[in-house]
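> give the three-dimensional model of this entry:
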Amino acid sequence: MLLKTFGWSFAVTALGLIAAVLYGGWAGFGIVAVLSILEISVSFDNAVVNAGILKKMNAFWQKIFLTVGVLIAVFGMRLVFPVVIVAVSARIGPIDAVRLALDDKAEYQQLVTDAHPSIAAFGGIFLLMIFLDFIFEDRDFKWLAWLERPLARLGKIDMLSACIALIVLLVSATTFATNAHQYGGIHADKTETVLIAGIAGLVTYLVVGGLSGHFENKLEEEEEREHEAEEAARTSGTKVPAVVMAGKAAFFLFLYLEVLDASFSFDGVIAAFAITNDIVLMSLGLGIGAMYVRSLTVYLVRQGTLDDYVYLEHGAHYAIGALAVILLVTIRYEIHEVVTGLVGVVLIGWSFVSSVRRNRRLAPARTQGTGADGKAEVPSGV
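Okay, the predicted model is just below:
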């Protein structure tokens, strides 16, 4: 079962790591490994959400999502999109960006370094919005309860996330951007560039969120109609069939999943710029991570259950928030890639340990049948 589900991921991992060593030596190997872990970490909850929705689709649309969807996720968002980001920010053509990355690394590095303030501002604000919307939402499970409870109460204020993001952008533009780091160790005033790029990142997040909300509403409408059909079947005494979506409903589900997946892959691509500017290593690392996310989705669907480590989603979003801050700071100051990579690994590991501890505390109550269930709020105690 494990080899059948993750076989392609294992093969892509082996090929990707070999290519990383041949291209960038053991340093390249390390960067690709960190990027793979980062992508899996920040997209773990995406796999869980995908599995919950994918099981409602019929076999045909499941196969479409796991074939066409993989092509879009791996080759579209993880391979093509990093090139587009560099090309737009450096104001060169995509083909030129690829050529420079492969043939003239010195000039490519200069262009990317000089364009880094705009990349960092765009990505930092985009990631910050994801973190803020997560932390301001009142959730059933709370990891750091002492922090998340008051923030959830503050989250009832409309547009609070966007207001905070704009304030952070203004502070970053008037502090870090006034003396931004450029190629060769020089500094330049990039205030206007950072403001424009940051606003573009905020608008992009709002557009992606709007599209996701649109398709989610379509999904909720379809589920409501299904519920009414089930109630009618129970009233008439007929057998309630297992609901599997097809046709237009499945198509909307497919579009919703692709928009959702694009938003998560966008996080990974943007976060990757905090670790490396090399699009080859970036594409290898994110491609490997994306394959595991898809394999995990298939595994969860085939097993018929979702993962019980409830704090992993929190850890992933805290890692996103930390990376957002790091990106904005790197507009002016250089931060070592190892530090950036370890922040995410530590937060994910911490949330995993907290989840294990929570499950151990709940185990006796479940065994004795005291009525405790997995939906009860059990803070981690940290």
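> alpha carbons only for contacts and neighbour counts from here, please
Fine.
> for this protein, which segments count as helices?
Under the criterion DSSP state H, the chain contains helices at 2-42, 44-54, 59-70, 81-90, 94-103, 105-135, 145-154, 160-174, 191-236, 247-272, 279-303, 312-329, 337-368.
> so which of these gets nearest Val378?
Nearest to Val378, of all those, is helix 337-368, at 7.1 Å by C-alpha to C-alpha.
> once you drop chain neighbours, what's closest to the most centrally placed residue in the chain?
Against the mean C-alpha coordinate of the chain, by C-alpha atoms, centre = their mean, the closest residue is Phe264 at 3.2 Å. Distances taken as C-alpha to C-alpha, 6 or more residues apart in numbering place Ser43 nearest to Phe264, at 6.1 Å, with adjacent residues excluded.
> can you check Glu258 too?
Using C-alpha to C-alpha, 6+ apart, the closest residue to Glu258 is Gly69 (7.0 Å).
> next up, the contacts around Gly210.
Residues counted as contacts of Gly210 (C-alpha atoms under 8 Å, 6 or more residues apart in numbering): none.
> what is the neighbour count of Val356?
Residues lying near Val356 (other C-alpha atoms under 10 Å) number 15.
> that one touches Val310, doesn't it?
No - contact criterion C-alpha atoms under 8 Å: Val356 and Val310 do not qualify, at 9.2 Å.
> hang on, the earlier thing: these two touch, right, the residue nearest to the centre of the chain and Ile40?
No - with contacts counted by C-alpha under 8 Å, Phe264 stays clear of Ile40, the gap being 10.4 Å.
> this one next, for a side-by-side:
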Amino acid sequence: MNLRIFGWSYAVTVVSLVVAFLYGSWQALILCAILGVLEVSLSFDNAVVNATILERMSEFWQRIFLTIGIFIAVFGMRLVFPLLIVGITANLNPIEAVTLALERRPEDDPTSYAYLLNEAYPQIAAFGGMFLFMLFLDWMFEDRDIKWLRPIEKFLARIGQIERISVVIAVVALVLLSQVLAEDPAVVLLAGALGLVTYLGVQGLGQYFESVGQAQMEDVEEGDAPGRNGQGGPTQLVKATGRAGFFLFLYLEVLDAAFSFDGVIGAFAITPDPIIIALGLGLIGAMFVRSLTVFLVRKGTLADYVYLEHGAHWAIGALAVILLIGIGPFHVDEIVTGLIGVVFIGAAFFSSVRRNRKLEAQGVNTHKTADELAAEAKAEAPR
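Modelled structure (predicted):
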């Protein structure tokens, strides 16, 4: 099972390191390996959140995520995206942007590719920060039976009863931060608004087509299609296919992009060479993150460790805040950003383990369906 899921990741890692060595000898190989390790270790929250979405998709769309999706992640986000940002902000055509990237000028050179990309960081941070902030708010404002940080999550669920409160909070935060922190508030406001619109558009379409797909499956199976929200049987999950699967796939790709913004910018602190960044962050890092996502789905890890999803979303909230603060002169080191995510997910994992041991000591089976876990959480909740 593990080799089948991670086999391609191992193979891609070997090939990437060989290409890096041929491209720039031992120094390039070492830098490529460092970037790959950083991307994997700092993106576990990305994998956990991806897994919660991927488990709702059919096997076909899961395969698409691992094939076409990896192409988008590597060449789209880790190679083409930085080139586009530099080209737009510096008024360069694509050929000039590529030429500048391959020149490997020092990062402190105002005409260098890395310097120009860093100059565009406020816009990138506003877009990615708003996308992730909305994801965090929408998840936290939902009233769910299983709660990790119970007092805080119960309080947020009460606030979530106010319609569109997440949009209101996100817009107010964007306006205030752009006015207080940004050197060019208008540009930051536009980028943040685009991030908000992208989130609402992609998520809305995904939810619509997923609901259509579920309704169609219920019609075909005459109400026997299983679901997580009490629709149908209790043991399986209605898988999104067709248009529903496509929009969930699209949502996953935008989500991956939002997660990768900070890492792509931070990679230039290690090397300004876009080829090495694409090999390390893209091929090695992105491939392992995808394999880890599939591993979590195949092993049922999210069902066994019920607080992992909570920890990942708290990590998303922290990353969103760090990105939004980054529209000003403050920039948190990427290592610190990643460690915050590791702390949240690690705490959620150990909380899940402690919960499972407690239930097992009481003779309760912890390997249960989502519906059974939700009913159990209701029974455990203090009255």
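> nearest to Ala180 of structure 1, of the helices of structure 1?
helix 105-135 (7.0 Å).
> in that closest one, what counts as buried?
Residues of helix 105-135 of structure 1 classed as buried by neighbour count (16 or more other C-alpha atoms under 10 Å): 108-109, 111-135.
> that helix packs against which elements?
With contacts taken as 3 or more C-alpha pairs under 8 Å, 6 or more residues apart in numbering; DSSP states H and E, helix 105-135 of structure 1 sits against helix 81-90, helix 94-103, helix 145-154, helix 160-174, strand 180-181, helix 191-236, helix 247-272, helix 312-329.
> after superposition, how close is the third one to structure 2?
Put plainly, it is helix 145-154 of structure 1. In the superposition with structure 2, the average deviation recorded for helix 145-154 of structure 1 is 0.6 Å (mean C-alpha distance after the TM-score superposition for structure 1).
> now do that helix: distance to the chain's middle.
Remark: helix 145-154 of structure 1 is offset 23 Å from the chain centroid, using C-alpha atoms, centre = their mean, to the nearest Å.
> mind putting the helices and strands packed on helix 105-135 of structure 1 in JSON lines, distance to Leu296 of structure 1 included?
Shown next, in JSON lines, are these (distance: least, C-alpha to C-alpha, whole Å):
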{"stretch": "helix 81-90", "distance to Leu296 of structure 1": "23"}
{"stretch": "helix 94-103", "distance to Leu296 of structure 1": "31"}
{"stretch": "helix 145-154", "distance to Leu296 of structure 1": "28"}
{"stretch": "helix 160-174", "distance to Leu296 of structure 1": "31"}
{"stretch": "strand 180-181", "distance to Leu296 of structure 1": "40"}
{"stretch": "helix 191-236", "distance to Leu296 of structure 1": "22"}
{"stretch": "helix 247-272", "distance to Leu296 of structure 1": "14"}
{"stretch": "helix 312-329", "distance to Leu296 of structure 1": "14"}
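> circling back: was I right to think the residue nearest to Phe264 of structure 1 contacts Val293?
Yes - with contacts counted by C-alpha under 8 Å, Ser43 of structure 1 reaches Val293, the gap being 6.7 Å.
> so for Leu22 of structure 1, which of the helices and strands packed on helix 105-135 of structure 1 sits nearest?
Of all these, helix 94-103 sits nearest to Leu22 of structure 1, with 13.1 Å by C-alpha to C-alpha.
> which residues does the closest one contact?
Under the contact criterion C-alpha under 8 Å, 6+ apart, helix 94-103 of structure 1 has outside partners Val83, Val84, Val86, Ala87, Glu107, Tyr108, Asp278, Ile279, Val280.
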